[in-house]
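S.K.: Sequence and predicted structure below; questions after.
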Amino acid sequence: MSTLLNVAQQGLDEIIAIRRDIHAHPELGFEETRTAAVIAEKLRSWGVEVTEGIATTGVVGTVRGRRAGARSIGLRADMDALSIGESNALAHASKVPGRMHACGHDGHTAMLLGAARALAENPDFEGTVHLIFQPAEEALGGAPAMLQEQLFERFPCDRIFGMHSYPALPVGSFGTRPKEMMAASGRFRVVFKGSGGHGGEGPHRSNDLSVVAAHFILGLQSIVSRNLAPTESAVVSVGHLGAGDAKALSVMPAELTIAGTMRAFNPQTQTLLETRIRAHAETYAQSEGATAEVTCWWLCVPLFNTPDATLTAVSAATDVVGPQAVQDDLPRITAGDDFAYMLHQRPGAYMLIGNGRHDGDGGGNVHSPHYDFNDKVLPYGIAYWLSLVNQELGGRLGRA
């Protein structure tokens, strides 16, 4: 066990209790008032300088090193939960129907709090650490909202670092990659409109939107395979299909909605996906005498790690768990994170921390009703943050 892990283990019971309390009281994006209050109260109790109310519910804690230094870094954790009903039979399961921490943000918050306490107790580094607790990462634009409120002007950061739970990696391991790491995440919605009609007596007098929908969905499958080079990557998936009334099965609907998600790793592919989705929708609608209203929008941009900051992140993780447990060239991931917007304004790196995966309560992947952040991960995440401070600000944390 590294000396930083020994430091991270100190007071760990309190950090676990905070994590489970946040898990039991999940709040959606820009509604994290209780979570933000818990964070601010804990930071102040440890002597950390606190600023609240950034982008509604965001919190920034600032720890200044006892040794002189002009550099400053930002460490970011997200706070919001998801609109998912929890299926876990755990003592700390969500107490809010239809809401749960299914993506590990409760753990992210707890790990950064653990690092904040350790830094406040022993600020043996040069410069300043800004602890950024971000609201509304889940598709609501929390990072852009903080940036619009002059986050980096108010809290200067030479580099910015983020971290996320990753069930595909075992506990005690880390993974990242230089340059492009995560995809832009977008959404599309198509509303087809026709005359509607009697599906039994007069289908020939109606625009059959089910035929339009069938052709459109099949056509979507060719966008990536026949418009991108085989070496490129993108995703188009349907997530919603709605029309008609289950109690009126003889009625052909006059309106049909298809919606879904898009993923891409560069702006050119983003534009291509939008263009082809629109063309498919309009073409298939016209073939049946119907119309199509197409809306496409993007929730976050592609996430690009700065190469030299990535080397620092890998070195920090290696100091905690050794080189054998750190992947420095992880395959690209088609998930998205709006931390990408922060990386567009400041150099930095995004790290995945192994959470492990098992079946049943507390297992599975993120965005699952059975997912629960693994408390065994907490000391590794805390130690990683402290190691980054050592790397970036000449810290002596955990060193004799």
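M.R.: Right, received. Where do you want to start? Residues are numbered from 1 along each chain as shown.
S.K.: Please make it C-alpha for all contacts and neighbour counts, starting now.
M.R.: Noted.
S.K.: Distance-wise, check the spatially most central residue of the chain relative to residue 164.
M.R.: Nearest to the mean C-alpha position of the chain, counting by Cα atoms, centre = their mean, stands residue 337 at 3.9 Å. Remark: distance between residue 337 and residue 164 (Cα to Cα, to the nearest Å) = 9 Å.
S.K.: ditto for residue 243
M.R.: Counting by Cα to Cα, the gap from residue 243 to residue 164 is 37 Å.
S.K.: Would you map the helices across this protein?
M.R.: 3-9, 12-24, 33-45, 105-121, 142-148, 151-154, 209-227, 267-287, 307-321, 339-345, 378-393 (DSSP state H).
S.K.: who wins for proximity to residue 86 among the ones you listed?
M.R.: helix 12-24 (10.1 Å; Cα to Cα).
S.K.: Residue 5 is in contact with residue 380, isn't it?
M.R.: Yes - using Cα atoms under 8 Å, residue 5 makes contact with residue 380 at a distance of 6.6 Å.
S.K.: quick one: which of the two has more around it?
M.R.: Legend: neighbour count by other Cα atoms under 10 Å for residue 5 and residue 380, higher for residue 380 (26 against 22).
S.K.: Could you pull up the contacting residues of the more buried one?
M.R.: Going by Cα atoms under 8 Å, 6 or more residues apart in numbering, residue 380 touches 5, 8, 172, 320.
S.K.: Please list the residues outside stretch 165-174 that contact it.
M.R.: Contacts for stretch 165-174 (Cα under 8 Å, 6+ apart): 103-104, 107-108, 175, 317, 321, 325-327, 351-357, 364-366, 373, 376-377, 380.
S.K.: more crowded one of residue 243 and residue 164?
M.R.: Using other Cα under 10 Å, the more surrounded residue of residue 243 and residue 164 is residue 164, with 22 against 16.
S.K.: nearest residue to that one other than its sequence neighbours?
M.R.: residue 352 (5.0 Å; Cα to Cα, 6 or more residues apart in numbering).
S.K.: picking that back up, from the contacts of stretch 165-174, list just the buried residues.
M.R.: The neighbour-count test (16 or more other Cα atoms under 10 Å) marks 103-104, 107-108, 175, 317, 321, 325-327, 351-357, 364-366, 373, 377, 380 as buried among the contacts of stretch 165-174.
S.K.: Next up, a structure to set beside the first:
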Amino acid sequence: MTQDVIAAVQAWQPELAAIRQDIHAHPEMGMEEHRTAALVAARLRDWGVEVAEGVGRLGVVGTIRGTRPGQRVIGLRADMDALQIPEATGVPYASTNPGVMHACGHDGHTTMLLGAAKYLAENRDFAGTVHLIFQPAEEGRGGARAMLADGLFERFPCDAVYGLHNKPTLAAGQFATRKGPALAATDSFAVTFRGTGGHGGSTPHLATDITIVQAHFVLALQTIVGRNVPAVEAAVLSVGSIQGGSPVSPNVMPAELVVTGTSRSYAPKVRDLLERRIGELATGLAAAHGCTAEVAYRRGVPALVNHAEQTDLAVAAAARLVGEAAVDAQFPPVTGGEDFALMLEARPGAFMFIGGGKGPDGTSPNLHTPHFDFNDAIIPMGVAYWVSVVDQELGLQRPVGGS
């Protein structure tokens, strides 16, 4: 062919948009993506792609082998799950699953990788093998971990692995990434304070007051970032809930109170420090007031760390499509998390953001909001990015940029 990949994929835009909107209309929570996984597998088979289902329960892996000699193997990964958020977009293809919607664009991620599968299946003159990894349960339900535990990279060996995520704050036609830590480790904590409880009106002096303890604790949490974390490092500590007592019994001092929150960090030593200091503050403040504290610190996914060589390759792949000026290779770290980090711990690779741009109504609501809808107009650019990565890695003999 003589035209570029974007132009070629534009001809498939109605088909790909229909796939994306169908997935959007039928969102499924993590480890419940039965319909989505079946759709992915069926499409891959329709296009002549080798398919393995049930990897990590609901993961799908498609394999496309190049026709030219080459032993290198790469993985391209997309996520399939939705979020527990009621949809308020008002689009004709809005969620038919009450309380669940594709508020993070995983419907678009899946579609872009499917488009790349279709293109690569028809244009196999590259040297090596591409594994297309469709992952369930990115949103906190352990999808990457499950696929890795099921032998993902032993069954489908990869020399490098790449991820792609839409970002509404970037204009369509822009890409962004960075070497090193790019997304944060996402942990949570729950502290249960216990005291005697008591009558807050007549005999508060006879009680051990855990409300005072939690008040000091919530304020003291911010001293961890301000005074324990080195100034050149980054960390976030936020309280998400405080639960204790009863609003219909305002004169009763509670005997138990729970504080929960989240912590974000990039460096392992900072992550360890946050866990240690949260425990020390909770138990120390409780003891000072004659109370006790039970601390549970749950480690989520680690920080996502892009590898230097693969980040350079991903930047080059994007620049071939949109020019160097439209690719930010020093994008500031994001304090959100991504379980693709676990795959990058197992194999070298890179994670790229693609600009989401504005939708047909001229707006670009942010991720994880009831009004978010993936912009179908960027599907060809996402497909072309994946093809460009394959070109950089395996020498696809097709023009992937402009003519």
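M.R.: That came through, no problem. On a predicted model such as this, the values are computed, not experimentally measured, just so you know.
S.K.: Surely residue 104 of the first structure touches residue 366?
M.R.: Yes - if you go by Cα under 8 Å, residue 104 of the first structure and residue 366 touch, sitting 7.3 Å apart.
S.K.: so of the buried ones among the contacts of stretch 165-174 of the first structure, which ones are in strands?
M.R.: 175, 326, 327, 351, 352, 353, 354 (DSSP state E).
S.K.: Where in the first structure does stretch 326-335 of the second structure fall?
M.R.: Per the alignment by TM-score structural alignment, stretch 326-335 of the second structure matches residues 325-334 in the first structure.
S.K.: Average separation of the strand ranked longest in the first structure from the aligned part of the second structure, please.
M.R.: Counting by DSSP E, the longest strand found in the first structure is strand 67-78. Comparison of strand 67-78 of the first structure with the second structure after fitting gives an average deviation of 0.8 Å (mean Cα distance after the TM-score superposition for the first structure).
S.K.: What helices and strands are in contact with that strand?
M.R.: Strand 67-78 of the first structure sits against helix 105-121, strand 126-134, strand 159-166, helix 378-393, with contacts defined as 3 or more Cα pairs under 8 Å, 6 or more residues apart in numbering; DSSP states H and E.
S.K.: what about those, which gets the closest to residue 345 of the first structure?
M.R.: Of all those, strand 159-166 comes closest under Cα to Cα, at 9.3 Å.
S.K.: Between helix 105-121 and the closest one, find me the angle.
M.R.: 140 degrees (axes from the mean of the first three to the mean of the last three Cα atoms, to 10 degrees).
S.K.: re the thing from before, now do the shared contacts for residue 5 and residue 380 of the first structure.
M.R.: By Cα under 8 Å, 6+ apart, the residues touching both residue 5 of the first structure and residue 380 are residue 320.
S.K.: Return the distance of the nearest residue to residue 394 of the second structure once chain neighbours are set aside relative to residue 70 of the second structure.
M.R.: Leaving aside its sequence neighbours, residue 394 of the second structure sits nearest to residue 127 (Cα to Cα, 6+ apart; 5.2 Å). Between residue 127 of the second structure and residue 70 of the second structure the distance is 4 Å, computed by Cα to Cα.
S.K.: between these two, what contacts are shared?
M.R.: Contacts common to residue 127 of the second structure and residue 70, judged by Cα under 8 Å, 6+ apart, are residue 394.
S.K.: what about those two, which has more around it?
M.R.: The residue with more neighbours, out of residue 127 of the second structure and residue 70, is residue 127; 22 against 14, by other Cα under 10 Å.
S.K.: for the more buried one, what are its contacts?
M.R.: By Cα under 8 Å, 6+ apart, the neighbours of residue 127 of the second structure are 66, 67, 68, 69, 70, 71, 72, 394, 395, 396.
S.K.: farthest-separated two in the residues you listed?
M.R.: Farthest pair in those, by Cα to Cα: 71 and 396, 14.0 Å.
S.K.: For those two, indicate the residue with more neighbours.
M.R.: residue 396 (22 against 11).
S.K.: Which residues outside stretch 349-369 of the second structure are in contact with it?
M.R.: 83, 85, 103-105, 160-177, 305-307, 310-311, 314, 344, 371-378, 382.
S.K.: hmm, which of these are the buried ones?
M.R.: By 16+ other Cα under 10 Å, these give 83, 85, 103-105, 160-168, 170, 172-177, 305-307, 310-311, 314, 344, 371-378, 382 as buried.
S.K.: shouldn't residue 26 of the second structure be in contact with residue 96?
M.R.: Yes - counting by Cα under 8 Å, residue 96 is a contact partner of residue 26 of the second structure at 5.9 Å.
S.K.: the more surrounded of these two?
M.R.: Applying other Cα under 10 Å to residue 26 of the second structure and residue 96 shows that residue 26 carries more neighbours, namely 21 against 13.
S.K.: Report the contact partners of the more buried one.
M.R.: Residue 26 of the second structure sits in contact with 35, 95, 96, 97, where contact means Cα under 8 Å, 6+ apart.
S.K.: quick one: which of those residues is nearest residue 275 of the second structure?
M.R.: residue 97 (37.5 Å).
S.K.: ok, now how distant is residue 55 of the second structure from residue 151 of the second structure?
M.R.: Applying Cα to Cα to residue 55 of the second structure and residue 151 of the second structure gives a distance of 8 Å.
S.K.: which ones are touching the residue lying closest to residue 314 of the second structure once chain neighbours are set aside?
M.R.: Closest residue to residue 314 of the second structure apart from its sequence neighbours, by Cα to Cα, 6+ apart: residue 389 at 6.3 Å. By Cα under 8 Å, 6+ apart, residue 389 of the second structure lies in contact with 313, 314, 317.
S.K.: The helices and strands packed on strand 67-78 of the first structure: which one's closest to residue 47 of the first structure?
M.R.: Among these, helix 105-121 comes nearest to residue 47 of the first structure, with 6.6 Å by Cα to Cα.
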